[in-house]
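Asker: Got a predicted structure plus its sequence, pasted below:
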Amino acid sequence: MDTAPAYHPGSLAVQERVGVRDLADHVGRSIGAGIKPVAAAFLELQPMLVLGAADAEGDVWSSLLTGAPGFVRATGPARISIAGGLPEGDPLDGAFDGGAPVGTIALDPRTRRRMRLNGIASPSARGLAVEAGQVFANCPKYLQKRELYGAEPGARAGAVRRGRALGPAQERFIRAADTFFVATSAPDGVDASHRGGNPGFVRVVSPTELAWPDYQGNSMFLTLGNLEADGRAGLLFLDWSTGDTLQITGTARTEFGPEGRTTYVRIQQTVESEGASPLRWSAPDYSPANPPLDEGAQWAE
């Protein structure tokens, strides 16, 4: 099978720089356009989905959607339906009215499994429909295990605060995070991915800049490749116990050093939403793959 369409020049450039082109070609064979039965079954069990896209101004965001299992389901060999669409006031609300590129990731902390589906999203009678262009799974590396306590009865979203820089409470929230989601854009579409590590793996450089180490992964370099080609990024942090979310949009760059790679994001806008998710999760069982911070946090200053 020809794997060339799996990668654009940005990803190819990073793969060449790191010396993993052959491995990336091998791994790229897992990327397909169809939704296999096992993937369809996985999607129907999920109570949450993260999607990434650009808003009307071109800023890239990651947004969280939730619902009873079945709210995301395959409706064809290369099509999914998402019930309800985006919450009112979300930065991406209205972004798909005329159809637009989207990246999605379904991540299940209960089983430490994840699936990514990228394509074109448009409004549907049910909410949103996505025509898939890329479908693939990832390994459980750096994914924390959590149990789902359930959805809080009658939970409603609370206050929404917008800003241009992080406040002290938001900085503490990020420093305590063991997981976040990141959406990136490139000429061939949008991708939504996951980053995980022990708390502290994301560093607050300043109220307008974050940084994190790029841990060894599957060698595709889809996220870093997109940033090489474009630079726009949308981050989503979730408080798994309260449902609060913090969304960030900005521009990113990756620094390559002898000890590793570090990604920096310059923050342009923030959106903090109280109780955005009704789901309540347990404390994490950290992934055994998480590097200790003294080994994994290889900051390129």
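Answerer: Now that the structure is in, tell me what you want to look at.

Asker: From now on I want contacts and neighbour counts done on CA atoms only, so please keep to that.
Answerer: Fine.

Asker: Is residue 46 located within a helix, as I assumed?
Answerer: No. Under the criterion used here (DSSP: H, G, I helix; E, B strand; the rest coil), residue 46 is coil, not part of a helix.

Asker: Quick one: list the elements packing against the top helix by length along the chain.
Answerer: Identified as the longest helix of the chain according to DSSP state H is helix 9-18. Taking 3 or more C-alpha pairs under 8 Å, 6 or more residues apart in numbering; DSSP states H and E as contact, the helices and strands that helix 9-18 lies on are helix 21-28, helix 222-229.

Asker: what's residue 217 in contact with, if anything?
Answerer: residue 141 (C-alpha atoms under 8 Å, 6 or more residues apart in numbering).

Asker: Buried residues in the longest helix of the chain, which are they?
Answerer: Under the neighbour-count criterion of 16 or more other C-alpha atoms under 10 Å, helix 9-18 has 10-15 buried.

Asker: try this one side by side with the last:
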Amino acid sequence: MANSGWSYEASPFHAGELAIQARLGVQERLDRQGRRMIRDYLPEQHRQFFAQLSYVLVGTVDSHGQPWASILVGQPGFITSPDERRLHLAAPPLYGDPLHRTLAVGADIGLLGIELHTRRRNRLNGTLSALQPDGFTVTVGQSFGNCPQYIQARRFDWRAFDAAAPKPVRFFEALEEGERAIVAAADTFFIATAHRSAGSASGVDVSHRGGKPGFVRMDDARRFTIPDFAGNFHFNTFGNLELNPRAGLVFIDFDRGDLLYLTGTAKVIWDGPEIAAYEGAERLLRFSVSHGYRVSGSLPLTWSAPEFSPFLDNTGPWKLKG
């Protein structure tokens, strides 16, 4: 297949994304850009990239309409592409991961293929078209690359691991000290969102967010605020939130291998003096936790210390009050 872009008359962006692009005066430019770079199939470069990965982020929605962000792990080659319109992922969900409850044929799904050590990432939104004993297959709806901004470079290695062994799981509705420490120290997390079509969740997306340690400000035990920096103006995440305020987050404790899964609602703060309190932020995202859980020692990977993104040089810490 020729490496063509978006071939449909309708925009590659949905109503929520278009509304934000119009509000910020970038819709016409983004329409041209989106038609060049967004495709309804996997270019050969993307097929090869997914095939070399050892982990991929996954966004799904549960039976209550709540998005969840997950991470799926396997040896390189666990993701294959039978053809340019399908990806097969041959790995079981990690112990306690939301994917144990959310994978279903016909469900919308979002994938983020990311290599932290090279800062490469590719997005795929599609439909779960088949469940097999070794995994599941996704049919491509949209496929596109992302820039390397705000990604902290980390190398990984495998550690001794029994995937079938139970891990400690703590369910909560408010973050306690251990969970708050993970959030407060984070320089990376992933967010899943979904827009609504005909009253149901659809068009699931999962996205990366990065910043200096402490860029996620804990407001209280159930709410925190995150700065949003200049990006590609697609507004995939914020466009979904424009139509549906529900969101799911996953934080990785890179030292312990713990995974912190959260779901709740998110609100975008577009203007006001609060934004100026964080150097480099263009807007803020305020997340309210409905519930979540922490799985201890869940991730079978060990990580190097981060090499912080040079794009963070012009961002700063929260200004202290008083």
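Answerer: Yep, that arrived. Every value quoted in this text rests on a predicted model; they were computed, and no experiment measured them.

Asker: Out of the helices and strands packed on helix 9-18 of structure 1, which is the most enclosed?
Answerer: For the helices and strands packed on helix 9-18 of structure 1, the largest average neighbour count (mean count of other C-alpha atoms under 10 Å) is found in helix 222-229, namely a mean of 23.

Asker: Please work out which residues of structure 2 line up with that helix.
Answerer: The alignment of helix 222-229 of structure 1 onto structure 2 (TM-score structural alignment) spans residues 236-243.

Asker: Report the mean distance between the matching stretch and its aligned residues in structure 1.
Answerer: Compared with structure 1 after the fit, stretch 236-243 of structure 2 shows a mean deviation of 0.5 Å (mean C-alpha distance after the TM-score superposition for structure 1).

Asker: can you give me how far that stretch is from the chain middle?
Answerer: 13 Å (C-alpha atoms, centre = their mean, to the nearest Å).

Asker: what's the answer for stretch 126-142 of structure 1, then?
Answerer: The answer for stretch 126-142 of structure 1 is 11 Å, by C-alpha atoms, centre = their mean.

Asker: Could you give the residue range in structure 2 aligned to that stretch?
Answerer: Taking TM-score structural alignment, stretch 126-142 of structure 1 hits residues 134-150 over in structure 2.

Asker: in that stretch, what's buried?
Answerer: In stretch 134-150 of structure 2, counting by 16+ other C-alpha under 10 Å, buried: 135-146, 148-150.

Asker: and the residues you listed, which of them are in strands?
Answerer: Those of the buried residues of stretch 134-150 of structure 2 mapping onto strands are 135-146, per DSSP state E.

Asker: residue ranges for the strands of the stretch 101-250 of structure 2, please.
Answerer: Using DSSP state E, counting those that start in this stretch, the strands of the stretch 101-250 of structure 2 run over 108-115, 120-132, 135-146, 156-158, 169-172, 188-197, 200-210, 217-220, 223-228, 246-252.

Asker: what's the closest of the ones you listed to residue 181 of structure 2?
Answerer: Judged by C-alpha to C-alpha, the one of those that comes nearest to residue 181 of structure 2 is strand 217-220, at 9.5 Å.

Asker: Relative to structure 1, which residues correspond to that closest one?
Answerer: Using TM-score structural alignment, strand 217-220 of structure 2 pairs with 203-206 in structure 1.

Asker: If you count neighbours, what's buried in that stretch?
Answerer: Buried residues in stretch 203-206 of structure 1 (16+ other C-alpha under 10 Å): 203-204.

Asker: and it, how far out from the chain's middle?
Answerer: Worked out by C-alpha atoms, centre = their mean, stretch 203-206 of structure 1 lies 20 Å from the chain centre.

Asker: How about stretch 285-298 of structure 2?
Answerer: On C-alpha atoms, centre = their mean, the centre of stretch 285-298 of structure 2 falls 14 Å from the chain's centre.

Asker: which bit of structure 1 covers that stretch?
Answerer: Going by TM-score structural alignment: stretch 285-298 of structure 2 matches residues 263-276.

Asker: Need the contact partners of the matching stretch.
Answerer: In contact with stretch 263-276 of structure 1 (C-alpha under 8 Å, 6+ apart) are residues 91, 155-166, 208-214, 233, 242-255.

Asker: Just the endpoints, please. Distance across stretch 4-21 of structure 1?
Answerer: The first residue of stretch 4-21 of structure 1 is 11 Å away from its last residue (C-alpha to C-alpha, to the nearest Å).

Asker: and the longest helix of structure 1, which stretch of structure 2?
Answerer: Under TM-score structural alignment, the match for helix 9-18 of structure 1 is residues 15-24.

Asker: now do stretch 159-168 of structure 1
Answerer: Going by TM-score structural alignment, stretch 159-168 of structure 1 sits over residues 168-177 in structure 2.

Asker: neighbouring contacts of that stretch?
Answerer: With C-alpha under 8 Å, 6+ apart, stretch 168-177 of structure 2 has contacts from 96, 221-222, 289-297.

Asker: mind running it again at 7 Å?
Answerer: 221-222, 290-296 (C-alpha atoms under 7 Å, 6 or more residues apart in numbering).

Asker: One more: stretch 15-34 of structure 2?
Answerer: 11-12, 234-236, 239-240, 242-243.

Asker: Check these against residue 52 of structure 2 and report the nearest one.
Answerer: residue 236 (25.3 Å).
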